[in-house]
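**Student:** just coords:
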């Protein structure tokens, strides 16, 4: 999956160059006009050194201070996410203990107490994530407007970056905790470690990968279902409300469509607010299916099913519920592509650590080649033991690592380094071998450039002949 992610980005660069050439966006103008909101709210004007025209101006030192303030708000919101994460951890621990003590006479409920607490905690975590996403998206829009960015591209890039940083922590903090931190700080009998007086939670019998897969499926699939329902129901309700508000006497939709012209009917629809939500949803989904795919191989399948439904819901929404959007020129997808590259690099490193440290893949190989090829006695090999004589002689029991622990640690770190170096080497090799612009597109560009130069030369010759004729 890591190789697919890096290959996907290379394929997208080629597709982007093909589309840019087809739609004649390769010669996109470098100079961009100021935003209307910036022009209206800028406190002063200054002369543009390139065009020489007077343009609205906002002092850079004030913008820098506002940007730093926005970064502080992002840090505060990230801290809020981490506080909710700690609250969810404490909730799971307390609920599992309460359920176990309440129904400990029933063996079934006693065994599934941790599972019930984990499932309810995952659902509660999903609701908290969606609530914080709505709040912060509105806050990020207000902060970006307050920062007074000159161009629309810069405004959109800063807004997208703010939202992505928060959403990255918001959606992936719990899976990262389960994958790399849960069960690492439990302690041992007589010396258990606690958080606010409550014993730290441990992984289930099947290991942390089972808990991680469960958390991923609940967050990713739950988010997809809620978003699809919202995209299907919310526009219809808004359009119905807007039509009743604008035409209170015409309650029949067919009657309304017959009495007004098509452009008036289009005006009754919702205003298209752009594709930011669609891009953000796909980027977050890309992170789910690449960063944690080693723990949940079914994630790409659920993503494929969601995208099949998403395409049809979006088509119905944009055609029947929204006004025809205003066309805007764009040379590429902007800051979204560097974000995808960042997610790809994180995915390679994350999967390397998942395979080496979270799963039992490396310990099994180590035991197979050093102890027993049939893995007989592997479970006992993974458990900690203390000799009876040592326990009798020492009242304060402490655990010391055996040499095998350090050997395994070295092997695991070696696996991480080898894995990520191999993937990044293949990525670099593909980048060098496969050109960003397809060969047929490059030939068309060269042909168009040659034809333009030839037409310019013929025009100059005709202009000279015209001057000589009249002279």
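**Tutor:** Cool, got the structure. In this text, all values refer to a predicted model and were calculated from it rather than measured experimentally.

**Student:** only C-alpha atoms from now on, for both contacts and neighbour counts.
**Tutor:** Will do.

**Student:** residues contacting the residue nearest to residue 274 when sequence neighbours are not counted?
**Tutor:** Leaving aside its chain neighbours, residue 274 sits nearest to residue 325 (7.8 Å; criterion: Cα to Cα, 6 or more residues apart in numbering). Taking Cα atoms under 8 Å, 6 or more residues apart in numbering, we find residue 325 in contact with 271, 272, 274.

**Student:** where's residue 409, which helix or strand?
**Tutor:** helix 403-433 (DSSP states H and E).

**Student:** alongside the first one, take a look at this:
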């Protein structure tokens, strides 16, 4: 049971340049900031580190978190089934977390702590000057945030999240290093430690891997039986199986996603409307007698306001279309020729070793191109106006995925549809799957590890030169976390974290599986093996290789779900085109009975896709029942409040 007397854990750390910190001065900027944090109720502890860095470890007692949550109007579920703003004095009425027995999720707690860190500001009506080190000064303007100013002046080097060693060791033993469970994962414990977004990713990865098992067995059977007399019918059967499998998988994932959110108490409601909606003066529609019916019309939008909204809406649409056009033009005139040149050279190569060498060179070169394209996509996205940060992040995902889609599939389409060389296509798929997986593990695990070792060596060497220390070891877990790289995406961490690259890898693999399985059935097997490794490597990466990521709330996998569904539609067209190439050996593209049958099959598969979506409900019945029960309770208590006249105090 969590209590206000329990010793808080240090969960956030601020790295400060110790050479610029003179704690003896009463007007020192860092000392003043620490004093303000202590006055807000936070527990602060200072620890010396290597490389002239001082670490300010911060913990938040449960009462401080609770009162901050009340101030921020964080909504939480009560034992009555209602979701209401948290009140510290009524804390026993609110549902606790199943894993930690805490009042708050890690995401909620982090939000409260972050608010307190950034709430220290100059509340005076005139600038305040602080000393920094022995000779420098720092001026804080009225209303200016102190931590932001300290970061801008490079007094504060970084603010990062600390691992809890006990919980991390438990996850290492029961999850990352537990190879017996294969696809089973403690998603509730992952949610409690990392937050909803990371937990949803691993839940999706685990379910996707589970759903690959049966198709892998069937596909392996098809692969070894395709030389039989009846083997010519196998590609058609495999195409139908792949399409049906992809549709059912995504539908059942939606059901699992809804069940997880209900279990974790995460609300599906997300406000993505115009920012003006947040500025409505609700006080204008209430008075001592309740709602002022005569002033309801003031909440309406007049003709001029409607025109302004419409003008702004269409200007944003045009800006978005312009940015998307820039991305498309870049793909067609820059990336497409490069991809086709590589595909042609790969086909012309006479030795298999040379093909693998070309693939390695290509993958290294394309990283430069895609990183540049990703940075351009970020800049374009920032010029657009979105209703929320989630929508802005989704816009970035769509743009960057277009670049990676072309990079990943144009060579495959080139071999399959232009040359109709399915032997080369199979070799190409194997190369991409194997080499891409090896390079992915190197970039995700090996590179961060060597980056950490280099940073550790550099810090120790600096400490030896300046402090003449004989101790060459990092002296605390805090400094080890500081020297580790941030869990950020390849396109920057402004809008997305490292999960962007993890989801991108899965989406591209899903496309290869669904679009090319009929030409190379073993692609299912390669994907299954890859994902079994990916589950553990990603777990180790988050627990050991990178800093603990900042928790981010999420109700789904976001734009990635739309991309997976889009890939399912493209897979229907691609599979039918591949079947045409397989059966039309003369290359005449005549609409003979066989070709006509394939065209009919395409339409039937499209109908089946939408039919299965209607057949499989997106939410389990118990989730719908729970939501309906909550709505009835909400209505009941609202009517009771109106009956008792308590609404007059609102």
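**Tutor:** Okay, I see it. Since the structure is predicted, the reported quantities are computational estimates derived from the model, not experimental observations.

**Student:** could I get the TM-score for this pair?
**Tutor:** Once superposed, the chains reach a TM-score of 0.68 (TM-score structural alignment, normalised by the length of structure 1), with 363 aligned residues with a Cα RMSD of 3.4 Å.

**Student:** before we move on, the earlier item: counterpart of the residue nearest to residue 274 of structure 1 over in structure 2?
**Tutor:** Aligned by TM-score structural alignment, residue 325 of structure 1 pairs with residue 549 of structure 2.

**Student:** look up how far residue 391 of structure 2 lies from that match.
**Tutor:** Separation of residue 549 of structure 2 from residue 391 of structure 2 (Cα to Cα, to the nearest Å): 21 Å.

**Student:** before we move on, what about residue 310 of structure 2?
**Tutor:** To residue 391 of structure 2, residue 310 of structure 2 is 19 Å away according to Cα to Cα.

**Student:** over to residue 263 of structure 2?
**Tutor:** Per Cα to Cα, residue 263 of structure 2 is found 25 Å from residue 391 of structure 2.

**Student:** what does residue 221 of structure 2 give?
**Tutor:** According to Cα to Cα, residue 221 of structure 2 and residue 391 of structure 2 sit 43 Å apart.

**Student:** and residue 324 of structure 2, by the same measure?
**Tutor:** Plainly put, residue 324 of structure 2 is 15 Å away from residue 391 of structure 2 if you go by Cα to Cα.

**Student:** between the two, who's got more neighbours?
**Tutor:** residue 324 (19 against 15; other Cα atoms under 10 Å).

**Student:** quick one: secondary structure of the more buried one?
**Tutor:** Following DSSP: H, G, I helix; E, B strand; the rest coil, the label given to residue 324 of structure 2 is helix.

**Student:** tell me who's in contact with the residue nearest to it when sequence neighbours are not counted.
**Tutor:** Leaving aside its sequence neighbours, residue 324 of structure 2 sits nearest to residue 399 (Cα to Cα, 6+ apart; 6.9 Å). Listed by Cα under 8 Å, 6+ apart, the contact set of residue 399 of structure 2 reads 324, 327, 377.

**Student:** please report how far the counterpart of residue 399 of structure 2 in structure 1 lies from residue 357 of structure 1.
**Tutor:** By TM-score structural alignment, residue 399 of structure 2 lines up with residue 162 in structure 1. Distance from residue 162 of structure 1 to residue 357 of structure 1, counting by Cα to Cα: 32 Å.

**Student:** go on, residue 274 of structure 1?
**Tutor:** Distance check for residue 274 of structure 1 against residue 357 of structure 1: by Cα to Cα, it reads 42 Å.

**Student:** the more surrounded of the two?
**Tutor:** Using other Cα under 10 Å as the criterion, residue 274 of structure 1 and residue 357 rank with residue 357 on top: 20 against 10.

**Student:** in three-state terms, label that one for me.
**Tutor:** Here residue 357 of structure 1 is helix, with the state taken from three-state DSSP.

**Student:** what do you get for residue 46 of structure 1?
**Tutor:** Applying three-state DSSP: residue 46 of structure 1 is strand.

**Student:** nearest residue to the middle of structure 1?
**Tutor:** Central residue of structure 1 (Cα atoms, centre = their mean): residue 284, 2.8 Å from the mean position.

**Student:** trace that one over to structure 2, please.
**Tutor:** Match for residue 284 of structure 1 (TM-score structural alignment): residue 508.

**Student:** and for residue 450 of structure 1?
**Tutor:** Residue 450 of structure 1 maps onto residue 632 in structure 2, with residues paired by TM-score structural alignment.

**Student:** please tell me how far that match sits from residue 639 of structure 2.
**Tutor:** To residue 639 of structure 2, residue 632 of structure 2 is 11 Å away according to Cα to Cα.

**Student:** residue 220 of structure 2 touches residue 526, doesn't it?
**Tutor:** No - with contact defined as Cα atoms under 8 Å, residue 220 of structure 2 does not reach residue 526; the gap is 10.5 Å.

**Student:** now do the contacts for the match of residue 284 of structure 1.
**Tutor:** 404, 405, 408.

**Student:** tell me which element residue 336 of structure 2 is part of?
**Tutor:** Using DSSP H and E, residue 336 of structure 2 falls in helix 336-348.

**Student:** check which element follows that helix along the chain.
**Tutor:** Per DSSP H and E, the first helix or strand lying C-terminal to helix 336-348 of structure 2 is helix 352-382.

**Student:** relative to helix 336-348, how tilted is that following helix?
**Tutor:** With axes from the mean of the first three to the mean of the last three Cα atoms, to 10 degrees applied, the angle from helix 352-382 of structure 2 to helix 336-348 works out at 170 degrees.

**Student:** what residues of helix 352-382 of structure 2 count as buried?
**Tutor:** Neighbour counts over helix 352-382 of structure 2 (16 or more other Cα atoms under 10 Å) mark 355-356, 358-360, 363, 366, 369-371, 373-378, 380-381 as buried.

**Student:** just give me the mean distance for it relative to structure 1.
**Tutor:** Compared with structure 1 after fitting, helix 352-382 of structure 2 deviates on average by 3.7 Å (mean Cα distance after the TM-score superposition for structure 1).

**Student:** which strands or helices does that helix pack on?
**Tutor:** helix 303-330, helix 336-348, helix 389-413, helix 422-441 (3 or more Cα pairs under 8 Å, 6 or more residues apart in numbering; DSSP states H and E).

**Student:** who's in contact with stretch 77-93 of structure 1?
**Tutor:** 114, 117-118, 120-121, 124-125, 128, 136, 166, 169-170, 173-174, 198-201.
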